[in-house]
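Undergrad: Curious how this folds, go ahead:
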Amino acid sequence: MKAGFNGVDFEDNINFTRLHAERLERAKKYLKESGFGALLCYDFDNIRYITGTHVGEWNRNKMNRHCLLIDGVEQPILFDPACPSKRQRVSWINPENIMPAVGSMRGSIPAEVGMVEQEVAEIVSYLKKYGAEGRTLGIDIVDIPLYQALEKAGISIGDGQAPMVEARMIKTEDEIELLKCSAAMVDAAYWDVAKHLRPGATENEMEALIQHQLFKWGAESVEFVNCISGQRGNPHSHTTSNRMIRPGELVYFDVGNVYNGYHTCYYRTFSCGRPTKAQEEAYAKALKWIRDGISVIKPGNTTADVAKMWPSAQELGFNDEKEAFLLQFAHGIGLGLWEKPAISRLFSLDHPFEFKPGMTFAIETWCPSEDGSGSARIEEEIVVTKTGHEVITKFPSDEIVSCGFPGCMFP
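TA: So this is what the prediction gives:
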């Protein structure tokens, strides 16, 4: 990480003006290649990618906020519930391109009010204004009433998610720096976990510790913290409980930090006390699988090369690859938690995808301990470089971090 968390006047840092411009240009490029006349985006991450704006997680699932990117038009049109504020505080979009957003609020506003019809009329008016009304409109996600109203207005609708997935797959220099900043915050949070993990601590208490530290350091949001202890680790429960951690147990964490929109997905495994031989053996397997997978990540190789390094679902004790889907897995990461490329034995062996510089993703493995005391879980975040790859998650993963007792790494 070469950038600081705050801009300074004496050296280069994250350049947000460049970030806005480069993301918008990539969105325009893939819009043009799609053949659509415009993209209508309701997905918050796509809106942010195109417009460089955000309004808070409270609004994410209301389906009112949206943006319209029209082929050949310089600036996007943003529809935002904080429209008056955006007009004052967003200098990179003309005020006349920032409009209020109400919509139906997921049906909470009565249909007879006609908010959906008003929304469609606004969209159609911009398409007509810029000569795009006769071309297909790409939409990423949509409410059914809005979809039906657009069809009724004679608008041909296509899959707008596809070009945005492609646009966001290769990250810019500033996006990679933001991902590194976000990961650095979790690096530090895991140090605090190691100092506080002990018998009597509860899973939700440890989650609260991580949340507190991340917000203190400037997290925009914490999408999730999963703390999984003891027998809850096999099978993986994928959620935190109020269970109390006991001596001799493995505990693993997954942290979804969000810094300036950019996510982490970052597992580490700890032991309450010194790990048993069975726990160390499970960890060694998970570590080998993830490092073998990472070793083949470079431009020209494919996702199949990684998937070949992992055990089958049956070897892990599951019926099929769908059951094991999230346990030996990789997924793109950026403004979204899951982006392209994805890697799994479920599909990657038969449908390989080539690695290219600028791709960023999280890669994760899991292995249960034969003594029934828990499971090992490891995850690293990767940037594909011109010559290979870079691991940007820095909290040590060479061995289980032991905590809470004399003789442990963190007594």
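Undergrad: Please count neighbours and contacts with C-alpha atoms only from this point.
TA: Noted.
Undergrad: for the nearest residue to Gly388 once chain neighbours are set aside, what are its contacts?
TA: In space, and not counting its chain neighbours, Gly388 is closest to Lys298: 4.1 Å by CA to CA, 6 or more residues apart in numbering. By CA atoms under 8 Å, 6 or more residues apart in numbering, Lys298 lies in contact with Phe355, Lys356, Val384, Thr385, Lys386, Thr387, Gly388, His389.
Undergrad: Mind putting the residues you listed into CSV with distance to Pro110?
TA: Below are the contacts of Lys298 laid out as CSV (distance: CA to CA, whole Å):
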residue, distance to Pro110
Phe355, 48
Lys356, 48
Val384, 49
Thr385, 52
Lys386, 54
Thr387, 57
Gly388, 55
His389, 52
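Undergrad: Just the buried subset of these, please.
TA: Among these, those buried by neighbour count (16 or more other CA atoms under 10 Å) are Phe355, Lys356, Val384, Thr385, Gly388, His389.
Undergrad: is it true that the fourth one touches Pro357?
TA: In other words, Thr385. Yes. Contact criterion CA atoms under 8 Å: Thr385 and Pro357 qualify, at 4.7 Å.
Undergrad: Can you check which residues contact both of those two?
TA: Shared contacts of Thr385 and Pro357, counting by CA under 8 Å, 6+ apart, come down to Pro299.
Undergrad: for comparison, sequence B:
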Amino acid sequence: MADFDWHAERSDLSGIALLDRAPESEGIDLRQVRLYRQGRVRQQMAQYGVDAVILSDPVNIRYATGTRNMQVFSQRNAPSRYLLLTAERSILFEFTGCLHLADGYETIDEVRPSRTASFVAAGPRIDERERAWAAEMNDLITELVGKNATLGLERLNAGTSIALRELGLKIVDAQQPVEMARAIKSAEEMKCINASLRATEIAVGKLRDAIRPGITENELWSVLHKSVIEQNGDYCETRLLSAGQRTNPWFQETATYEIGEDELIALDTDVVGCHGYYSDFSRTFHSGPGKPSETQRELYKVAHEQVHHNMDILKPGMTFRDYAEQAWDIPERYYANRYYLSAHGCGMTGEYPYLYHRGDFPDAGYDGLIEPGMTICVESYIGEKNGAEGVKLEQQILITETGNELLSRFPFEEALLR
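TA: Down below sits the predicted model:
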């Protein structure tokens, strides 16, 4: 790969130019990726009878346009930037002072300054601000698609939604069309996913190399985060790394715990990596210096069996219900601590579909179809209730026309499989 001239003209160092020339973008037509994704949203809007959507989730804005800005800040300060998308127009309302960040994006027809409708921004005048915000959006939507339009919304405060409805708009949830759009990836999009996975695997390799008794969970997790950022990834969505007795039950966030000798260390990457794509695989390691115990090896081998059985049965045309029926039977002694999902969709974050265990399907499950182009994460957590330790494993796969393809390539621990 030719070296990139980081000292080129200033115009080449802002907005889209620098992002598209980042090293992990080589060989990927990001323009095609952005146009495909926006086309998918518009297809699903038409299918569900939605005239316009206002997207305020920064992940969905990025999916529909490729633009990004202060992702984590925007998640908790909605609507600080938002997108109005119709069949013909894409108008980004960008945060104050940030309008230049959308320069060069073929997915954006117009950029306007946003009007933040939140109590923090408006104080006791919040009702006035919400009504003004709604009136502005209603006028624009009426201009673009006509009166009494069907409008899809997400992540807006209640007062704003109520004000929009009072103006005559038919309000529906935007989640369904957007999630259905995101579920099917293009071949070019898969290049982004693989670039993100390769970078995350490098980061996990560095984390594995840093394992030693005496290091804290926080120190170890920081190795992963540092490497992700160095490789132009975005952020780690969770802090799911724990060791020893803190591996059971699962979902104990990384803390100041000092890792001891011959303990298990469980990691779920949950990395929003290169191009904003989720790298989601799990591994469990052994701290040494001795060999894993028989109990540790048994936990690991059981989790390994669950993941591989469930990977092997996933194929296009399978219903969610059929998957639940054919999925691996969790032994009774591990059932109480089972992972809450058997598998889930994966794209720019964890997404549709959720695939539930057989026992959970009657209450939580829903039916649907496994389709080519879906990327699925197959999950396992194995640990007895009140047990000393547990094992977390997970693989990310692509559903193909004939079966599935493994995407996550980080190796398993031979010492724990013996």
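Undergrad: hmm, back to that, ok, the buried ones among the contacts of Lys298 of the first structure vs Ile50 of the first structure, which is closest?
TA: Ile50 of the first structure lies nearest to Lys356 out of those, by CA to CA, at 22.3 Å.
Undergrad: Map that closest one onto the second structure.
TA: When the second structure is aligned by TM-score structural alignment, the residue opposite Lys356 of the first structure is Glu371.
Undergrad: Can you classify the closest residue in space to its match that isn't next to it in sequence as helix, strand or coil?
TA: Excluding its sequence neighbours, the residue lying closest to Glu371 of the second structure (CA to CA, 6+ apart) is Pro316, at 4.9 Å. State at Pro316 of the second structure, reduced to three classes by DSSP: H, G, I helix; E, B strand; the rest coil: coil.
Undergrad: To what extent is Pro316 of the second structure buried, counted in neighbours?
TA: 18 (other CA atoms under 10 Å).
Undergrad: give the contact list for the counterpart of it in the first structure.
TA: Alignment note: Pro316 of the second structure maps to Pro299 in the first structure; criterion TM-score structural alignment. By CA under 8 Å, 6+ apart, Pro299 of the first structure lies in contact with Glu354, Phe355, Lys356, Pro357, Val384, Thr385, Lys386, Thr387, Gly388.
Undergrad: how does it look with 10 Å?
TA: Glu354, Phe355, Lys356, Pro357, Gly358, Met359, Val384, Thr385, Lys386, Thr387, Gly388, His389 (CA atoms under 10 Å, 6 or more residues apart in numbering).
Undergrad: cool, Glu22 of the first structure as well?
TA: Glu22 of the first structure sits next to Phe16, Lys28, Tyr49, Ile50, Lys171, Thr172, Glu173, Asp174 when contact means CA under 10 Å, 6+ apart.
Undergrad: quick check, nearest of the residues you listed to Ser104 of the first structure?
TA: Nearest to Ser104 of the first structure among those, counting by CA to CA, is Ile50 at 23.3 Å.
Undergrad: pretty sure Lys385 of the second structure is in a helix, no?
TA: No. Read with three-state DSSP, Lys385 of the second structure is coil and lies in no helix.
Undergrad: Was I right to think it contacts Arg333?
TA: Yes. With contact defined as CA atoms under 10 Å, Lys385 of the second structure and Arg333 form a contacting pair (7.5 Å).
Undergrad: secondary structure element for the corresponding residue of the second structure for Leu127 of the first structure?
TA: By TM-score structural alignment, Leu127 of the first structure lines up with Ile141 in the second structure. Under the criterion of DSSP states H and E, Ile141 of the second structure resides in helix 126-145.
Undergrad: returning to that earlier point: the match of Leu127 of the first structure against Leu167, yeah?
TA: No. Counting by CA under 10 Å, Ile141 of the second structure sits too far from Leu167 to count as a contact (11.3 Å).
Undergrad: Compare those two (neighbour count), which wins?
TA: Shown here are Ile141 of the second structure and Leu167; by other CA under 10 Å, Ile141 has more neighbours (23 against 15).
Undergrad: Could you measure from the more buried one over to Ile313 of the second structure?
TA: Per CA to CA, to the nearest Å, Ile141 of the second structure is found 46 Å from Ile313 of the second structure.
Undergrad: got it, and Pro372 of the second structure?
TA: Distance of Pro372 of the second structure to Ile313 of the second structure, computed by CA to CA: 14 Å.
Undergrad: And the two? Which one has more around it.
TA: For Pro372 of the second structure versus Ile313, the count of surrounding residues by other CA under 10 Å is larger for Pro372: 20 against 16.
Undergrad: could you pull out the helices for the stretch 101-250 of the first structure?
TA: 115-129, 144-152, 161-169, 173-196, 203-216 (DSSP state H, counting those that start in this stretch).
Undergrad: among these, which is nearest Val306 of the first structure?
TA: helix 161-169 (18.1 Å).
Undergrad: in that closest one, what's buried?
TA: Neighbour count says helix 161-169 of the first structure has Gln161, Pro163, Met164, Val165, Glu166, Ala167, Arg168, Met169 buried, by 16+ other CA under 10 Å.
Undergrad: which residue lines up with the third one in the second structure?
TA: When the second structure is aligned by TM-score structural alignment, Met164 of the first structure is paired with Val178.
Undergrad: count of neighbours near the closest residue to its match other than its chain neighbours?
TA: Counting by CA to CA, 6+ apart, the nearest residue to Val178 of the second structure once its immediate chain neighbours are dropped is Val41, at 5.8 Å. Number of residues near Val41 of the second structure (other CA under 10 Å) recorded here: 24.
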